[in-house]
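Colleague: My questions are about this predicted structure, shown below with the sequence.
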Amino acid sequence: MARLEHLNLTVSDADAFAALLGDLFDWTVRWSGPVLGGAGRSVHVGGPDDYLALYTPGAGVGTAPDSYVTPGALNHIGVVVDDIAQAESRVREAGFTPHNHADYEPGRRFYFDGPDGVEIEVVAYD
């Protein structure tokens, strides 16, 4: 059986994005440093078994097309939490607006648009 270990995502500020995810989800930075011969910086944030590799190119980021119509684009990141009310409170306190709340089989969810327009889905399973 295979499992997903990490995703690599280009962001405008890898350190700030990692700090936010740490505050919201109690994730930790597993590694950070220069990459691609010093042409960029990466921060790995998550848990002991899986993480997001947040990459900031040295030359800065450009603008991206709509992910929902671009092949290969990231549409959202899904994060499972134990306490969805607490997670939503943290998201609001961080200045983001939760939306698209839903109760569905087998749990509950909401979304919010994080830094760089990255949509994050937060879900709790019953």
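Modeller: Yes, it's here.
Colleague: Going by C-alpha atoms from here, please, whenever you check contacts or count neighbours.
Modeller: OK.
Colleague: Nearest residue to the residue most central in space within the chain in space, ignoring adjacent ones along the chain?
Modeller: The chain has Ile77 as the residue nearest its centroid, 5.4 Å off, counting by C-alpha atoms, centre = their mean. Here the nearest residue to Ile77 in space, its sequence neighbours aside, is Ile120; by C-alpha to C-alpha, 6 or more residues apart in numbering that works out to 4.8 Å.
Colleague: ok, and here's another one to check against it:
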Amino acid sequence: MHLEHVNITVPDPKASAAKLAQIFGWKIRWQGAAINDGFSVHIGDDESYLALYRPGRPLEPMGETYSYVGGINHVGVVVKDLAATEARVHEAGYKPHNHADYEPGQRFYFDGPDGIEFEVVSYA
């Protein structure tokens, strides 16, 4: 068993997917019309993906999520080369923070497209 996908509402799925492809090397698995006159882009690898969804109506910002039931606090991504990924995060215009070594790996965080926080982890 493995986690297949997580669906997140964003203002511009194509723009968010382009940034995530730049950082993680992911590919677009599918894109097209979605529920509520919306549009979705599925981006990831052959095993799992993020479904980036925009409804056909105006969006409201959620703000800080750690105090809300069901809030998405961050998305964790395992990478082989932490330094190379951090360089791509910088190149994409984001600032890494909260670097840490912990058993059994190393990590950092960054606030990526649409303010979604990502935790980048390497167990290498």
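Modeller: All right, it came through fine. These numbers come from a predicted model, not from an experiment.
Colleague: Spell out the secondary structure type for the alignment partner in structure 2 of the residue nearest to Ile77 of structure 1.
Modeller: Pairing criterion TM-score structural alignment: the partner of Ile120 of structure 1 within structure 2 is identified as Phe118. Secondary structure state of Phe118 of structure 2, per DSSP: H, G, I helix; E, B strand; the rest coil, is strand.
Colleague: what residues are up against Phe118 of structure 2?
Modeller: Remark: with contacts taken as C-alpha atoms under 8 Å, 6 or more residues apart in numbering, Phe118 of structure 2 is in contact with His74, Val75, Gly76, Val77, Tyr109, Phe110, Asp111, Gly112.
Colleague: Go ahead and confirm the fourth one touches Glu117.
Modeller: No: using C-alpha atoms under 8 Å, Val77 of structure 2 is not in contact with Glu117; the gap is 10.9 Å.
Colleague: Comparing these two, which shows the higher neighbour count?
Modeller: Glu117 (16 against 12; other C-alpha atoms under 10 Å).
Colleague: in structure 2, what residues pair with stretch 53-62 of structure 1?
Modeller: For stretch 53-62 of structure 1, the aligned range in structure 2 is residues 51-60, judged by TM-score structural alignment.
Colleague: mind checking the end-to-end distance for that stretch?
Modeller: With C-alpha to C-alpha, to the nearest Å as the measure, stretch 51-60 of structure 2 spans 19 Å from end to end.
Colleague: Run through who's touching it.
Modeller: With contact meaning C-alpha under 8 Å, 6+ apart, stretch 51-60 of structure 2 is reached by 5-13, 16-17, 34-43.
Colleague: Just the buried subset of those, please.
Modeller: The neighbour count (16 or more other C-alpha atoms under 10 Å) marks Val10, Pro11, Asp12, Pro13, Ser16, Ala17, Phe39, Ser40, Val41, His42, Ile43 as buried among these.
Colleague: buried stuff in stretch 103-112 of structure 1?
Modeller: Going by neighbour count (16+ other C-alpha under 10 Å), the buried part of stretch 103-112 of structure 1 is Arg109, Phe110, Tyr111, Phe112.
Colleague: Out of the buried ones among the contacts of stretch 51-60 of structure 2, which sit inside helices?
Modeller: Counting by DSSP state H, the part of these found in helices is Pro13, Ser16, Ala17.
Colleague: got JSON lines for those residues, with distance to Leu59 of structure 2 too?
Modeller: Supplementary listing: those in JSON lines, determined by distance: C-alpha to C-alpha, whole Å:
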{"residue": "Pro13", "distance to Leu59 of structure 2": "13"}
{"residue": "Ser16", "distance to Leu59 of structure 2": "15"}
{"residue": "Ala17", "distance to Leu59 of structure 2": "18"}
